[in-house]
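In: Please find the sequence and the predicted model below.
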Amino acid sequence: MNMSEELAKQQKTRVNKLQKRLRRETGRAIEDFNMIEDGDKVMVCLSGGKDSFAMLDILMNLQRSAPISFELVAVNMDQKQPGFPEHVLPEYLSKLEVPFHIIERDTYSVVKELVPEGKTTCALCSRLRRGTLYGFAEEIGATKIALGHHRDDILETFFLNMFYGGKLKSMPPKLVSDDGRNMVIRPLAYAREKDIAAYAELREFPIIPCNLCGSQDGLQRQVIKEMLQDWDKHHPGRIETMFRSLRHVVPSHLVDTELFDFKSLERGYPHGITDQNSVANSQAASPVPEMIDILSL
């Protein structure tokens, strides 16, 4: 075996290893949160970034062996950013066995007109994109809208809300839109960004950078991302522990009076709770009655 054949073999092994890991984590997230059900039509939002490419790839892989039947439809929104390579995604998607749509909306001009120079554009851009995608999902009869956010995005959002918003709030793997008309899922909720990045590089996805917001300086999310990357580098395992904490919340040991009835606590009762029927019901439903899943809130 010559050098090139050996390198090709090593690369194939790495691709298979990463694919199995991402497939396992995606499958577990789908099962834990009941993201995809039999007969679902899942609209996979494809931005052109590594995360959405990986999500589509893994979902197509799972679809072939899943015990249930569901459809996948890839959808990209062309926001008319200057220099956006319009041909890349149609050419890539045409080679896949998946139906796709390209939505053309000039949200770029709207954002540039409404957002003052020097201000971040992410919030308005995201709101405009979300509204368009929600509406299109109804047009094509999609029952689920899949977004490519991963575990690191969820943690970043948690710290953003805590540091800048004063809330213990994150990005849920599954949610219903405010108007109740759309179900959003995040199948990569358990996947690590560095695994996705490595997989995207090995699979040679045609990545399209976001020139509208990705190059902005001083973004709060970027500050949080760098903080988490530094922790991951100097304190291995910390990221995993923090993510586990989002799934195991103890309301009685926080200070939210709406989440836990502190005023009614009395001595002489387990945990100070006088309504023992509530405690019994909680114990029957869960082996750890004090803990709830913050991602489902």
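Out: Structure's in. What do you need?
In: make it CA atoms for all contacts and neighbour counts henceforth
Out: Will do.
In: Please enumerate the strands of this structure.
Out: Read by DSSP state E, the chain holds these strands, from start to end of the chain: 41-45, 71-78, 100-104, 144-146, 174-176, 183-185.
In: Can you get me a residue count around Leu56?
Out: One way to gauge burial is a neighbour count; for Leu56, by other Cα atoms under 10 Å, it gives 23.
In: in terms of contact, does it touch Val44 like I think?
Out: Yes. Using Cα atoms under 8 Å, Leu56 makes contact with Val44 at a distance of 6.6 Å.
In: what touches both of those two?
Out: By the contact definition Cα atoms under 8 Å, 6 or more residues apart in numbering, Leu56 and Val44 are jointly contacted by Ala74.
In: and the residue nearest in space to the middle of the chain, what does it touch?
Out: Of all residues in the chain, the one closest to the mean position by Cα atoms, centre = their mean is His149, 2.3 Å from it. By Cα under 8 Å, 6+ apart, His149 lies in contact with Asp51, Arg186, Pro187, Leu188, Ala189.
In: hmm, try it at 6 Å
Out: By Cα atoms under 6 Å, 6 or more residues apart in numbering, the residues touching His149 are Arg186.
In: how close does it sit to Ile185?
Out: As defined by Cα to Cα, to the nearest Å, His149 lies at a distance of 9 Å from Ile185.
In: Asp106 now?
Out: Taking Cα to Cα as the measure, Asp106 and Ile185 are separated by 26 Å.
In: more neighbours, the two?
Out: Of the pair Asp106 and Ile185, Ile185 is the one with more neighbours under other Cα under 10 Å, namely 27 against 14.
In: I'd say the more buried one and Val176 touch.
Out: No. Using Cα atoms under 6 Å, Ile185 is not in contact with Val176; the gap is 8.9 Å.
In: Next up, the contacts around the most far-flung residue of the chain relative to its centre.
Out: Among the residues of the chain, the one whose C-alpha is farthest from the average of all C-alpha positions is Gly268, by Cα atoms, centre = their mean at 44.3 Å. Gly268 makes no contacts at all, as judged by Cα under 6 Å, 6+ apart.
In: could you pull out the helices for the stretch 101-250 of the chain?
Out: For the stretch 101-250 of the chain, helices defined by DSSP state H, counting those that start in this stretch occupy the ranges 107-114, 122-140, 151-160, 193-203, 220-234, 238-245.
In: which one of those has the most crowded surroundings?
Out: helix 151-160 (a mean of 20; mean count of other Cα atoms under 10 Å).
In: Can you tell me what sits against that one?
Out: The contact list for helix 151-160, computed with Cα under 6 Å, 6+ apart, reads Lys169, Ser170, Met171, Ala189, Tyr190, Ala191, Arg192.
In: just the buried members of these?
Out: When neighbours are counted using 16 or more other Cα atoms under 10 Å, the contacts of helix 151-160 contain these buried positions: Lys169, Ser170, Met171, Ala189, Tyr190, Ala191, Arg192.
In: For Glu71, state which of these is nearest.
Out: Out of the buried ones among the contacts of helix 151-160, the one with the shortest distance to Glu71 is Ala189. That distance is 20.4 Å, counting by Cα to Cα.
In: okay, now the one to match up with it:
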Amino acid sequence: MTTPIPKQKYNLDKLQKRLRRDVGKAIADFGMIEEGDRIMVCLSGGKDSYTMLEILLNLQHSAPVNFELIAVNLDQKQPGFPAHILPAYLEQLGVEYKIVTEDTYAIVKEKIPEGKTTCSLCSRLRRGILYRTATELGCTKIALGHHRDDILQTLFLNMFYGGKLKGMPPKLMSDDGKHIVIRPLAYCREKDIERFAIERKYPIIPCNLCGSQPNLQRQVIGEMLNDWDKKYPGRIETMFTAMQNVVPSHLNDASLFDFKGIQHGSEVVNGGDIAFDREEIPMQPMGWQPQDDENVAAIERLDVFEIK
């Protein structure tokens, strides 16, 4: 690896500080990591999981609690998968790791007709294997590399195709009720992760099974959000902020708010019904920062990992 020139090193330090801050804040906000945790870091060979592992390793040295990390990769026996890359990379880092080999590729190709998307079955098979592996390794948490953009994409996928206002939680119990799944990159922008991965020259391994499928619903949503981000800077940040400011009294789900209980004399909730008023929309989108972060000095002071 070539030695970065000063300007490159400055930009890399900026990115690392920003990602470290965002990961530390997510960990603190959602109580992702506790004393004595053994965390299984799911490493796919993509930019997101590489970044997650590096930032967690970085935080491990300064965190107020002690926790272990073990990197786990699932080799699904996809044709052409370079099985030597991750072991070599992890051994160079000196990280504890395990490569799990399961031929899910053959199962998916057998069960899914040609031309149909394979993501659903592949995801279920992969999830079950990772849960089993976490149990075998005595892990208390499973860390996945989904970032802020993935969370927003999931929100829109559920709205457009599933009829639900539902996203991807930063922390939740697994569907088998035995594991706690965490997403430390929940506050991280994909564009930051992308730039960081390029600067770090990670040995990226593409997923040939699902990445080559055209017209995936998630891909369509991703392109829509990227287009919005280019045309309306700050819109993505505002939408993500909205996911953290949910107002059940002003939605339509009677299971979340007691609409039937509203009677004459009831208290005014969250400003009441102001539908007839012209709402004031701020000119500056909430949560937006310039791409180059001119306020880097303020960011550098926020080196957080405050577990409560």
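Out: Happy to help now that I have it. Model, not experiment: these values are computed from the prediction.
In: Mind telling me the TM-score for this superposition?
Out: A TM-score of 0.89 describes the superposed chains when it is computed by TM-score structural alignment, normalised by the length of structure 1; 269 aligned residues with a Cα RMSD of 1.3 Å.
In: In structure 2, what residue corresponds to Glu113 of structure 1?
Out: Under the alignment (TM-score structural alignment), Glu113 of structure 1 maps onto Glu110 of structure 2.
In: Glu71 of structure 1 too?
Out: Pairing criterion TM-score structural alignment: the partner of Glu71 of structure 1 within structure 2 is identified as Glu68.
In: May I have the residues that are in contact with that match?
Out: Shown in contact with Glu68 of structure 2 (Cα under 6 Å, 6+ apart): Arg38.
In: Quick check: it vs Ala134 of structure 2, distance?
Out: For Glu68 of structure 2 relative to Ala134 of structure 2 (Cα to Cα), the value is 13 Å.
In: now Leu185 of structure 2
Out: Computed with Cα to Cα, the distance linking Leu185 of structure 2 and Ala134 of structure 2 is 20 Å.
In: again with Glu194 of structure 2
Out: Using Cα to Cα, Glu194 of structure 2 is found at 28 Å from Ala134 of structure 2.
In: try Leu53 of structure 2
Out: According to Cα to Cα, Leu53 of structure 2 and Ala134 of structure 2 sit 16 Å apart.
In: what does Pro206 of structure 2 give?
Out: The span separating Pro206 of structure 2 from Ala134 of structure 2 equals 24 Å under the rule Cα to Cα.
In: again with Ala63 of structure 2
Out: According to Cα to Cα, Ala63 of structure 2 and Ala134 of structure 2 sit 23 Å apart.
In: what's the answer for Lys141 of structure 2, then?
Out: Using Cα to Cα, one obtains 8 Å as the distance from Lys141 of structure 2 to Ala134 of structure 2.
In: likewise Ile262 of structure 2?
Out: With the distance defined as Cα to Cα, Ile262 of structure 2 ends up 47 Å from Ala134 of structure 2.
In: do Ile70 of structure 2 as well
Out: As it turns out, when the distance is counted by Cα to Cα, Ile70 of structure 2 lies 10 Å from Ala134 of structure 2.
In: what does Gln76 of structure 2 give?
Out: Taking Cα to Cα as the measure, Gln76 of structure 2 falls 17 Å from Ala134 of structure 2.
In: next one: Arg235 of structure 2
Out: Here the criterion is Cα to Cα. By it, Arg235 of structure 2 lies 37 Å from Ala134 of structure 2.
In: Which position in structure 2 pairs with Glu104 of structure 1?
Out: Pairing criterion TM-score structural alignment: the partner of Glu104 of structure 1 within structure 2 is identified as Thr101.
In: Its match and Lys77 touch, don't they?
Out: No. Contact between Thr101 of structure 2 and Lys77 fails when scored by Cα under 6 Å: they sit 7.3 Å apart.
In: circling back: which one in structure 2 is aligned with the residue nearest to the centre of structure 1?
Out: By TM-score structural alignment, His149 of structure 1 lines up with His146 in structure 2.
In: go on, Met55 of structure 1?
Out: Under the alignment (TM-score structural alignment), Met55 of structure 1 maps onto Met52 of structure 2.
In: Give me the neighbour count for its match.
Out: Using other Cα under 10 Å, the number of residues around Met52 of structure 2 comes to 27.
In: For it, list the residues it contacts.
Out: Contact analysis of Met52 of structure 2 by Cα under 6 Å, 6+ apart lists nothing.
In: Please repeat the previous calculation with a cut-off of 8 Å.
Out: Applying Cα under 8 Å, 6+ apart to Met52 of structure 2 gives the contacts Gly145, Pro184, Leu185.
In: ok, of the residues you listed, which one's closest to Asp13 of structure 2?
Out: Sorting these by distance to Asp13 of structure 2 puts Leu185 at the head of the list, at 17.6 Å, by Cα to Cα.
In: That closest one: how many residues sit nearby?
Out: Residues contacting Leu185 of structure 2 under the criterion other Cα under 10 Å number 32.
In: Kindly report the same for Asn281 of structure 1.
Out: Other residues near Asn281 of structure 1 number 11, with proximity taken as other Cα under 10 Å.
In: same thing with Lys12 of structure 1?
Out: The criterion is other Cα under 10 Å. On that basis, Lys12 of structure 1 has 14 neighbouring residues.
In: Map it onto structure 2.
Out: Following TM-score structural alignment, the counterpart assigned to Lys12 of structure 1 within structure 2 is Lys9.
In: Please apply the same query to Asp179 of structure 1.
Out: Under the alignment (TM-score structural alignment), Asp179 of structure 1 maps onto Asp176.
In: Okay, that match and His146 of structure 2: tell me how far apart.
Out: When Cα to Cα is applied, the distance between Asp176 of structure 2 and His146 of structure 2 equals 20 Å.
In: next one: Thr118 of structure 2
Out: For Thr118 of structure 2, the distance to His146 of structure 2 - Cα to Cα - is 19 Å.
In: Ser44 of structure 2 now?
Out: Applying Cα to Cα, one obtains 11 Å for the distance of Ser44 of structure 2 from His146 of structure 2.
In: got it, and His264 of structure 2?
Out: As it turns out, when the distance is counted by Cα to Cα, His264 of structure 2 lies 46 Å from His146 of structure 2.
In: do the same with Glu110 of structure 2
Out: Here the criterion is Cα to Cα. By it, Glu110 of structure 2 lies 28 Å from His146 of structure 2.
In: Burial check on the residue mapped onto Cys213 of structure 1 from structure 2, number of neighbours?
Out: When structure 2 is aligned by TM-score structural alignment, Cys213 of structure 1 is paired with Cys210. By the criterion of other Cα under 10 Å, Cys210 of structure 2 has 13 neighbours.
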